[in-house]
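Student: fold the following.
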Amino acid sequence: MENRADRVRTALLAAFPGAEVAIRDDSHRHAGHAGARPEGETHYAVRVVTPAFGGMNRVARSRAVHAALAAEFDAGMHALQLELRAPGEG
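Tutor: Below you'll find the model as predicted:
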C-alpha cells in the first residue's frame, strides 16, 4: 500500500510530467498542533521544479499544486510548505 508521500509524488508527476519533485514528511514536527494526527502523514514540505511554472506567479503555482493534491487534502492532509520553481530560478 502506498503511503501519502508516494501518492503526493504520483499526483504531482501526473500534473507536471517530468518535474523534479522532492517530498519531506514533517508531521512529527507538528504533533499536538491543529490538523496533526497520531498516525502522521498530515504535514509535508514539497519542492517542485518544472517548466510548467514558467511565467506563473507564486499564487498561480500554489493553486496549481493544491488543485493537483485536492484528493489528499480531502483525505486528511493538513498542510504543505511549498518551494515551487521553474528551471533556472534560484
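Student: can we go C-alpha only for contacts and neighbour counts from here?
Tutor: OK.
Student: distance from stretch 41-51 to the middle of the chain?
Tutor: Mean C-alpha position of stretch 41-51 versus that of the full chain (C-alpha atoms, centre = their mean, to the nearest Å) differs by 3 Å.
Student: list the buried residues of that stretch.
Tutor: Within stretch 41-51, the residues that qualify as buried are 41-44, 46-51, counting by 16 or more other C-alpha atoms under 10 Å.
Student: one more, so I can put them side by side:
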Amino acid sequence: MNIQNNIENKLLSHFKPEHLEVINESFMHNVPEGSESHFKVVIVTPEFSGERLINRHRAVNAVLKDELQNDIHALALHTYTESEWQKLFGDFPKSPNCLGGSKQ
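Tutor: Prediction:
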C-alpha cells in the first residue's frame, strides 16, 4: 500500500469525512519521480465543528503521526466543517444519475 492510500484510509476511518481529497504534490518539488513526500489534504467533517484551526490541524497530525515521522516531508491542510465549505465553495459536486449503461 502506498503512502497516499495510507493517509486516505486513516483519515476516512478516524474522521468519517463528508469530503476528502488527498493530493500528492511531490511532483512540484525537487524529489525523484514517483515520490510520495509532499501532500495536500482537503477534509470536510462535522468533527471540526467548534474547533479552532490549530486544533483541527493537530487532530489530523495526530492521526498521521507515523507518516509525518517517517514518510511525509510536507503536509498542507485545508480543514472545514460542512457549513464553512458551503459558504466558501457551495455544495459538493453531485454525480449524475446512471443512464443504464449497457442496459439501454
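Student: any chance of the buried residues of stretch 41-51 of structure 1 in a markdown table, with distance to G76 of structure 1 and secondary structure too?
Tutor: Listed next are the buried residues of stretch 41-51 of structure 1 as a markdown table, based on distance: C-alpha to C-alpha, whole Å; DSSP: H, G, I helix; E, B strand; the rest coil:
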| residue | distance to G76 of structure 1 | secondary structure |
| --- | --- | --- |
| E41 | 8 | coil |
| T42 | 7 | coil |
| H43 | 10 | strand |
| Y44 | 12 | strand |
| V46 | 17 | strand |
| R47 | 20 | strand |
| V48 | 21 | strand |
| V49 | 25 | strand |
| T50 | 26 | coil |
| P51 | 29 | helix |
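Student: now, which of those sits nearest V21 of structure 1?
Tutor: V48 (4.7 Å; C-alpha to C-alpha).
Student: if I look at the closest one, how far off is D74 of structure 1?
Tutor: Separation of V48 of structure 1 from D74 of structure 1 (C-alpha to C-alpha, to the nearest Å): 21 Å.
Student: do the same with S27 of structure 1
Tutor: 17 Å.
Student: what of A67 of structure 1?
Tutor: Distance, A67 of structure 1 to D74 of structure 1, using C-alpha to C-alpha: 11 Å.
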